[in-house]
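*Asks:* this one's structure only:
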């Protein structure tokens, strides 16, 4: 099986399945069972299934303001336009009205992403044929300039909630895989960029522990600064990637996905200093929050394993707390990857912890 930037392609699907729980629905069973050689075909298969599911429910439509010249009144009359028509001896009314339209941002994002996949020569013909059939239902939908999409302005509500996962997958493709050629044309890279992959990696670990270890409190919690006078004005937020807790035992995990897990200077490998400072700060402030209560707060930097010769695997005792640095091998079959994550939990919370 070909690997994508050191990661078995199949594991990308599993990571997406945890991050976007809807992918566990039966409609995606064929995708889960298939072997993929690259990212293009994996995303094409996921989008094809997701769009098909959305078409069965109906494409989301929203009201758009329209203006047209009509023989009968609709909505409200645009007087300047109507007068202009009369002066030109045209017996039509210039009308302004609202009309439900499928040509909205959510559908435009889907079509834009699919059109990029269709232009990619590495996407297999069977996926292209399937996507082309589905695009027939998007004939009235425009495409967008990918770099101009305002992702933060997108709002989901009851009528378009089913688009949340499809939009998330499209964003991962458009933001994480899109590159511009010298001629200003767009094409897709064969891998997701480091920043987007880091977010997926973090989401996956959080969702994995939340699903399989119900006896733990699992979240991405905010950690309060342990200040003596209760004044926290202008202090930056401390939000952990993964916060695991059972009673007064806490493990704070910072998930890191880098091309290089260590930094090198004068032929000496060391940990990324900012990462170590950050996890130590999280651990000590969380520890102080317990006050006089007995507690065990630990921290972990969990790097995605790279192909570098030197990989960190260290445990430190820092001012009474354990801080460890480990790597997670995403290049293994998922059963082995899962075993690595389970071992981390049992190491900190005991072997009796029940996995669901």
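*Replies:* Happy to help now that I have it. Here the structure is a predicted model, which is why all the values come from computation and not from measurement.

*Asks:* for the rest of this, base every contact and every neighbour count on C-alpha atoms.
*Replies:* Fine.

*Asks:* now do the helices in the chain.
*Replies:* In chain order, the chain shows helices spanning 9-19, 29-33, 39-57, 79-87, 105-118, 125-135, 163-176, 194-212, 273-288, 334-349, with DSSP state H as the criterion.

*Asks:* comparison target below:
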């Protein structure tokens, strides 16, 4: 599956899913010749680190402990008594020190080192990573865990780190256990059946939120049109739409489906997944009780890399469309195809204007 989707398109999908398209433009994706997503991430992290070098790495106050003849900060009596430091005319003191050795810099360095040792990284990319590691010599490695990324606190002045840390976390989630040769290995992220559906859903939602202005884009929770005892109603599953689009003229419930079999093509003898259609139908029927959503349209959107399909029909008064977006084509074509799914014409001038605005914001 991953071999059929261009590396550059996978990168765009992730940038949209993270809602960090401007940050993702630190690398000229169109001119990049990376053979794997892992190598591309190595180049992106390297270019991102270069940018941090120019701006200055983020610093923060860290608690340091030191045995010293000059009192500063807070005296650590327990440590001083344990080492009997006063007999040497010294005390163990704790104090705050402004340092580059903050958690987000440590995560970045650790990930770059893992990439430098990884399989499938070309010499040019490896050299680029090595140069960035030189600028992080004063920063320590850290043992990566899934919970560690949640401990990073960022603010407006260092928000660019969020993009780099998203890549670091993705690589951590994709990392395979090290073998005896000490080389790092990463699984093919797009083959992960648990993560890619979420990425595709976030990509579609954020794409429509950024690239068109006709619809308000959100995700809504629908109530079942059911009656019964409170305890009985409580066992009904939650109906949460992937993407909901509303305007004064149209309301659309869009469900995103990322299936391996959908990626391999669509044959005339095959049929729509019954469960997917039943789910969408349930959304449409129960949305009828919501003001402004009485005559909602329904869309099932699948990714594809070979061929494509676009089926339209009406179910009990609701227009329904089952359509694919071809991810094995130039990005501008994907952009236009997604707008056509909503019957919106592509406005190249508007797209260009937004692109330039993002570039300006990225440079500030």
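*Replies:* The structure has been received and is ready for your questions. These figures come from a predicted structure and were not determined experimentally.

*Asks:* let me see the TM-score of these two.
*Replies:* Once superposed, chain against chain, the TM-score is 0.81 (TM-score structural alignment, normalised by the length of the first structure); 341 aligned residues with a Cα RMSD of 3.4 Å.

*Asks:* okay if I get the helices of the first structure as CSV plus distance to residue 242 of the first structure?
*Replies:* As requested, these are exported to CSV (distance: least, Cα to Cα, whole Å):
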stretch, distance to residue 242 of the first structure
helix 9-19, 13
helix 29-33, 26
helix 39-57, 27
helix 79-87, 60
helix 105-118, 30
helix 125-135, 36
helix 163-176, 21
helix 194-212, 6
helix 273-288, 11
helix 334-349, 12
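
*Asks:* of all those helices, which lies closest to residue 312 of the first structure?
*Replies:* Smallest distance to residue 312 of the first structure across those (Cα to Cα): 12.3 Å, for helix 273-288.

*Asks:* go through that closest one and flag the buried ones.
*Replies:* With burial defined by 16 or more other Cα atoms under 10 Å, the residues of helix 273-288 of the first structure counted as buried are 276, 279, 280, 281, 282, 283, 284, 285, 286, 287, 288.

*Asks:* what does the first one correspond to in the second structure?
*Replies:* Looking back up the chat, that one is residue 276 of the first structure. Residue 276 of the first structure maps onto residue 277 in the second structure, with residues paired by TM-score structural alignment.

*Asks:* related to what we said a few turns ago, residue 152 of the first structure: which of the helices of the first structure is closest?
*Replies:* With Cα to Cα, the closest approach to residue 152 of the first structure among those belongs to helix 163-176: 11.0 Å.

*Asks:* who touches that closest one?
*Replies:* Contact partners of helix 163-176 of the first structure, identified using Cα atoms under 8 Å, 6 or more residues apart in numbering, comprise 20, 22, 43, 47, 50-51, 54, 106, 109-110, 113, 146, 151, 156, 188, 191-197.

*Asks:* for stretch 86-94 of the first structure, same thing?
*Replies:* Residues beyond stretch 86-94 of the first structure that count as contacts (Cα under 8 Å, 6+ apart) turn out to be 67-73, 77-79, 81-82, 85.

*Asks:* make it 6 Å
*Replies:* Contacts made with stretch 86-94 of the first structure from outside it, assessed by Cα atoms under 6 Å, 6 or more residues apart in numbering, are listed as 68, 69, 70, 71, 77, 78, 81, 82.

*Asks:* now it, how far from the chain's geometric center?
*Replies:* For stretch 86-94 of the first structure, the separation from the chain centroid amounts to 53 Å (computed by Cα atoms, centre = their mean, to the nearest Å).

*Asks:* just the buried ones among the contacts of stretch 86-94 of the first structure, please.
*Replies:* Neighbour counting over those (16+ other Cα under 10 Å) leaves 69, 77, 78, 81, 82 as the buried ones.

*Asks:* counterpart of the first one over in the second structure?
*Replies:* For residue 69 of the first structure, the equivalent position in the second structure is taken to be residue 67, counting by TM-score structural alignment.

*Asks:* which ones are touching its match?
*Replies:* If you count contacts by Cα under 6 Å, 6+ apart, residue 67 of the second structure has them with 91, 92.

*Asks:* any idea how far residue 77 of the second structure is from it?
*Replies:* According to Cα to Cα, to the nearest Å, residue 67 of the second structure and residue 77 of the second structure sit 11 Å apart.

*Asks:* could you do residue 115 of the second structure as well?
*Replies:* Note on residue 115 of the second structure: its distance to residue 77 of the second structure, by Cα to Cα, is 43 Å.

*Asks:* these two: which has the busier surroundings?
*Replies:* Just comparing residue 115 of the second structure and residue 77: by other Cα atoms under 10 Å the higher neighbour count belongs to residue 115, 27 against 14.

*Asks:* which residue is the nearest non-sequential neighbour of that one?
*Replies:* In space, not counting the residues next to it along the chain, residue 115 of the second structure is nearest to residue 42; the distance is 6.4 Å by Cα to Cα, 6 or more residues apart in numbering.

*Asks:* just to revisit the earlier point, out of the helices of the first structure, nearest to residue 255 of the first structure?
*Replies:* Scanning those with Cα to Cα as the criterion, the closest one proves to be helix 194-212, at 5.4 Å.

*Asks:* about what we covered before: buried only: go through the contacts of helix 163-176 of the first structure for me.
*Replies:* Taking 16+ other Cα under 10 Å as the criterion, what is buried in those is 20, 22, 43, 47, 50-51, 106, 109-110, 113, 188, 191-193, 196-197.

*Asks:* let me know the outermost residue of the second structure.
*Replies:* residue 87 (55.7 Å; Cα atoms, centre = their mean).

*Asks:* what residue of the first structure takes the place of that residue?
*Replies:* Under the pairing rule here (TM-score structural alignment), the equivalent of residue 87 of the second structure within the first structure is residue 89.

*Asks:* distance of its match relative to residue 83 of the first structure?
*Replies:* Remark: distance between residue 89 of the first structure and residue 83 of the first structure (Cα to Cα) = 10 Å.

*Asks:* aligned counterpart of residue 105 of the first structure in the second structure, please.
*Replies:* Residue 105 of the first structure maps onto residue 103 in the second structure, by TM-score structural alignment.

*Asks:* what's the closest non-adjacent residue to its match?
*Replies:* With Cα to Cα, 6+ apart as the criterion, residue 103 of the second structure has its nearest non-adjacent residue at 6.5 Å, and that residue is residue 152.
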